[in-house]
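Asker: sequence isn't available, so here's the structure alone:
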């Protein structure tokens, strides 16, 4: 299944869902034991491995937890080739003053917003979906 590519269909049916918990992006030092940690996502950069994990797990590992986030999943199966979805929700959230970090999975887009902005972000995303043509 390749996923949806029509921007209007994607926006109308994105169906955002707020996942429970508090999440952080953290840089993990070389040689860290992550086998006992539930990593939500990761990306290797020149400077080290960035992981997305629950705040409690980061604290147990002694990792910095400066920006605590909420995790929103867009439940529409968006194609990795779709054009405009990220721009549309990033613009809407930006206009509302909400910072957003995006991870595109094979099936869904995952948005990480400040924990205190989670409900406001959900409102913005639902309005965006409702107003899509």
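Answerer: The structure has been received and is ready for your questions. Note that the coordinates shown come from a computational prediction; the quantities given were computed from them, not determined experimentally.

Asker: all contacts plus neighbour counts: C-alpha atoms, from now on.
Answerer: Fine.

Asker: against residue 66, how distant is the spatially closest residue to residue 55 that is not a sequence neighbour?
Answerer: For residue 55, ignoring the flanking residues on the chain, the nearest one in space by CA to CA, 6 or more residues apart in numbering is residue 23 at 5.0 Å. Counting by CA to CA, to the nearest Å, the gap between residue 23 and residue 66 amounts to 11 Å.

Asker: putting a second one here so we can go through both:
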């Protein structure tokens, strides 16, 4: 497995980057992965209740879902290993201390933290401060 596993290094080098695009978390009980691909999801997850899709707001609007809560994605640009221990907890704790919810999606190369749009800048600053402490 590739990627960094040392928690101190991960936090010190996470270099959080805020995506300017807002996203919406949606769920679909009857749509297929193929049908949702047309809406350019940045994330899909199959749950018992249906498919969860993370869609750009403009694409969610096409489905009548653009009025749902908007989230912004903060990418931790350090290449973290899927076997790394503690990064999600450290990030979630730093944001929880500021009263900011965090929805973390771990992909192969990076972790992505979705935060409510109105708290995006504060979340970015909290993560930058966390990295500076290391």
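Answerer: Arrived safely. These numbers come from a predicted model, not from an experiment.

Asker: TM-score for this pair?
Answerer: Here the superposed chains carry a TM-score of 0.94, computed using TM-score structural alignment, normalised by the length of the first structure; 132 aligned residues with a CA RMSD of 1.3 Å.

Asker: re earlier: can you find the partner of the residue nearest to residue 55 of the first structure in the second structure?
Answerer: Aligned against the second structure by TM-score structural alignment, residue 23 of the first structure finds its counterpart in residue 23.

Asker: pretty sure its match is in contact with residue 70, am I right?
Answerer: Yes - shown here, residue 23 of the second structure and residue 70 form a contact pair, counting by CA atoms under 8 Å, at 5.5 Å.

Asker: between those two, which one's more packed in?
Answerer: residue 23 (28 against 19; other CA atoms under 10 Å).

Asker: surely residue 112 of the first structure forms part of a strand?
Answerer: Yes - remark: residue 112 of the first structure belongs to a strand, assigned using DSSP: H, G, I helix; E, B strand; the rest coil.

Asker: just tell me what it corresponds to in the second structure.
Answerer: Residue 112 of the first structure maps onto residue 114 of the second structure when the alignment is built from TM-score structural alignment.

Asker: what about the residue nearest to that match when sequence neighbours are not counted, helix or strand, and which?
Answerer: Computed as CA to CA, 6+ apart, the closest residue to residue 114 of the second structure that is not its neighbour in sequence is residue 73, at 4.5 Å. For residue 73 of the second structure, the enclosing helix or strand under DSSP states H and E is strand 71-76.

Asker: output the contacting helices and strands for that strand.
Answerer: Using 3 or more CA pairs under 8 Å, 6 or more residues apart in numbering; DSSP states H and E as the contact definition, the elements that strand 71-76 of the second structure packs against are strand 16-28, strand 111-116.
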